[in-house]
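>>> Give the three-dimensional model of this entry:
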Amino acid sequence: MGDIEHDVLAGVGDRLRALRKARGTTLMDLAVETGLTASTLSRLETGKLRPTLEQLLPLARAHGVPLDDLVQAPLTGDPRIHLRPVRRFGLTVVPLTRRAGGIQAYKVIHPPAGRAPKKNLQTHEGFEWFYVLNGHVRFVLGDQDLRLGPGEAAEFDTRLPHWIGSAGDEPAELLILFGPQGERAHLPTTRK
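Reported below is the predicted structural model:
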């Protein structure tokens, strides 16, 4: 193994452990999620086992990070960020952060109101902040039914029943920050 390969693989174990702990996942849970044994995962995290591509691919998928982040591949010199939009439940979602745990950022595009998915209020653990970039959205939070336009923002505890959808004939684009329960998407300001 050459110096470059050794350098690339040297910190994989520490990164794998940090990602797993940030997600609050046990070795057993991760084993079920990846199809790897808990023993193999432990040996990878401690550096006693050299990782293979067959092991790293399911780990990258499970942690929701690109393979390059696991191995910290050398920089190519290309400063561009290559975002990969995904379609979920009729929405276009562009993940803007690439790390497990903590606050996550997304750009979400809601289809025009006539083509939007059925309004179903949902609840889940977490705290969310969103900012309307373009278009108008209908935001239902508990008993409140609000309409927000470009430049407006809202934040809420996602344990409250909520729904967000386009409120017009045009798609609505949102910047969303989502964090685990107890983590708010903004920092309080203090005056001196």
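
>>> CA atoms for contacts and neighbours, from now on please.
OK.

>>> from memory residue 57 sits against residue 68, does it?
No - Residue 57 lies out of contact with residue 68 (Cα atoms under 8 Å); the separation is 10.4 Å.

>>> Between the two, which is the more surrounded one?
The neighbour comparison of residue 57 against residue 68 (other Cα atoms under 10 Å) goes to residue 57, with 15 against 12.

>>> One more sequence to fold, the one below, so I can look at both together:
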Amino acid sequence: MGSASHDRGREERITPRTTAQVVDAVGPRLRALRAHRDVTLAGLSEQTGISVSTLSRLESGQRKPTLELLLPLARAYQVPLDDLVGAPQTGDPRVHMKPEVHGGRVVVPLTERTGGVRSFKQVFPPGTPGGEPSLGSHEGYEWLYVLSGRLRLVLGEHDLDLGPGEVAEFDTHTPHWIGNVSDSVTEVLCLYGPQGERAHVRSRPA
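Below you'll find the predicted structure:
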């Protein structure tokens, strides 16, 4: 009983309880995160466009955190904004995915990251998208893993038929088209880097 009371008391001391306490905890949280990432104030300033003096005052608590300051920092650290401010948990442990429909396929985001490589699950109904392949290109780098079904990938001059367990990765500047030309549903895991970030694949030496 005494141990449980001690744990609750410790949690109350280290967990911000009021808005003022949450705001006061932002500076030390940012300083600890920067130290953990081994980033200098000058380097962070280059990434965010925020002056070194403003960053220093923000970490020391002399400057109040605002969205104008926190949003660039969240992008630079590639973490949700809630992680920077230490927003209290809602008590609901469920992850609420918000599927979207693009070109007939269902796209489910698997991460809430504001930048960097993002992950998605894509579900292609049979014959999606319809018609002849229409190749397009855009900035980024993509990594695909077929979970089930079959996926057709037209990549430049290549026309590939991918099955479960097969992987493809490519620069999305290359004209490409992705679709399901089979009679069953195809499920795909996708990693996408908007600025060309590639997935880091490690393997044992031959």
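
>>> any idea which residue sits dead centre in the second structure?
Central residue of the second structure (Cα atoms, centre = their mean): residue 113, 3.0 Å from the mean position.

>>> mind checking the SS state of that residue?
Following DSSP: H, G, I helix; E, B strand; the rest coil, we place residue 113 of the second structure in the coil state.

>>> which ones are touching the aligned residue in the first structure for it?
When the first structure is aligned by TM-score structural alignment, residue 113 of the second structure is paired with residue 99. Counting by Cα atoms under 8 Å, 6 or more residues apart in numbering, residue 99 of the first structure touches 19, 63, 64, 65.

>>> now the residues you listed: which count as buried?
19, 63, 65 (16 or more other Cα atoms under 10 Å).

>>> Check what contacts stretch 46-57 of the first structure and list those residues.
Contacts of stretch 46-57 of the first structure (Cα under 8 Å, 6+ apart): 9, 10, 12, 13, 14, 36, 40, 43, 44, 67, 70.

>>> The last one - that's part of a helix, no?
I take that to be residue 70 of the first structure. Yes - assessed by three-state DSSP, residue 70 of the first structure belongs to a helix.

>>> Against residue 117 of the first structure, how distant is it?
35 Å (Cα to Cα, to the nearest Å).

>>> hang on, the earlier thing: determine which two of the contacts of stretch 46-57 of the first structure are furthest apart.
10 and 36 (20.4 Å; Cα to Cα).

>>> burial measure for the alignment partner in the second structure of residue 74 of the first structure, as a count.
Residue 74 of the first structure maps onto residue 88 in the second structure when the alignment is built from TM-score structural alignment. The number of residues packed near residue 88 of the second structure is 12, by other Cα under 10 Å.

>>> Could you find the closest non-adjacent residue to residue 71 of the second structure?
residue 81 (6.9 Å; Cα to Cα, 6 or more residues apart in numbering).

>>> Tell me how far the spatially closest residue to residue 98 of the first structure that is not a sequence neighbour lies from residue 34 of the first structure.
Distance criterion Cα to Cα, 6+ apart; nearest residue to residue 98 of the first structure, sequence neighbours excluded, is residue 65 at 5.4 Å. For residue 65 of the first structure, the distance to residue 34 of the first structure (Cα to Cα) stands at 14 Å.

>>> For the first structure, which segments count as helices?
Assigned by DSSP state H, the first structure shows helices spanning 3-10, 12-23, 27-34, 38-46, 53-63, 67-71.

>>> ok, average deviation of the shortest one from the second structure?
Comparing helix 67-71 of the first structure with its match in the second structure after superposition yields a mean distance of 5.2 Å (mean Cα distance after the TM-score superposition for the first structure).

>>> How far off centre is that helix?
16 Å (Cα atoms, centre = their mean, to the nearest Å).

>>> From the contact counts, what lies against that helix?
Under the contact definition 3 or more Cα pairs under 8 Å, 6 or more residues apart in numbering; DSSP states H and E, helix 67-71 of the first structure sits against helix 12-23, helix 53-63.

>>> these two touch, right, residue 138 of the first structure and residue 148?
Yes - in this structure, residue 138 of the first structure is within contact of residue 148 by Cα under 8 Å, at 6.6 Å.

>>> Pipe the helices and strands packed on helix 67-71 of the first structure into TSV and attach distance to residue 167 of the first structure per row.
Shown next, in TSV, are those (distance: least, Cα to Cα, whole Å):
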stretch	distance to residue 167 of the first structure
helix 12-23	35
helix 53-63	34
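
>>> Which of the ones you listed sits closest to residue 144 of the first structure?
Nearest of those to residue 144 of the first structure, taken as Cα to Cα: helix 12-23 at 32.4 Å.

>>> Could you give the number of residues near residue 24 of the second structure?
19.

>>> The closest residue to residue 196 of the second structure other than its chain neighbours: what's it in contact with?
Distance criterion Cα to Cα, 6+ apart; nearest residue to residue 196 of the second structure, sequence neighbours excluded, is residue 140 at 4.2 Å. Residues in contact with residue 140 of the second structure, defined by Cα under 8 Å, 6+ apart, are 171, 172, 173, 192, 193, 194, 195, 196, 197.

>>> Any chance of CSV for these, columns distance to residue 66 of the second structure and neighbour count?
What follows is the contacts of residue 140 of the second structure, written out as CSV (distance: Cα to Cα, whole Å; neighbours: other Cα atoms under 10 Å):
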residue, distance to residue 66 of the second structure, neighbour count
171, 36, 19
172, 35, 20
173, 36, 14
192, 29, 21
193, 28, 20
194, 26, 17
195, 27, 12
196, 30, 17
197, 29, 16
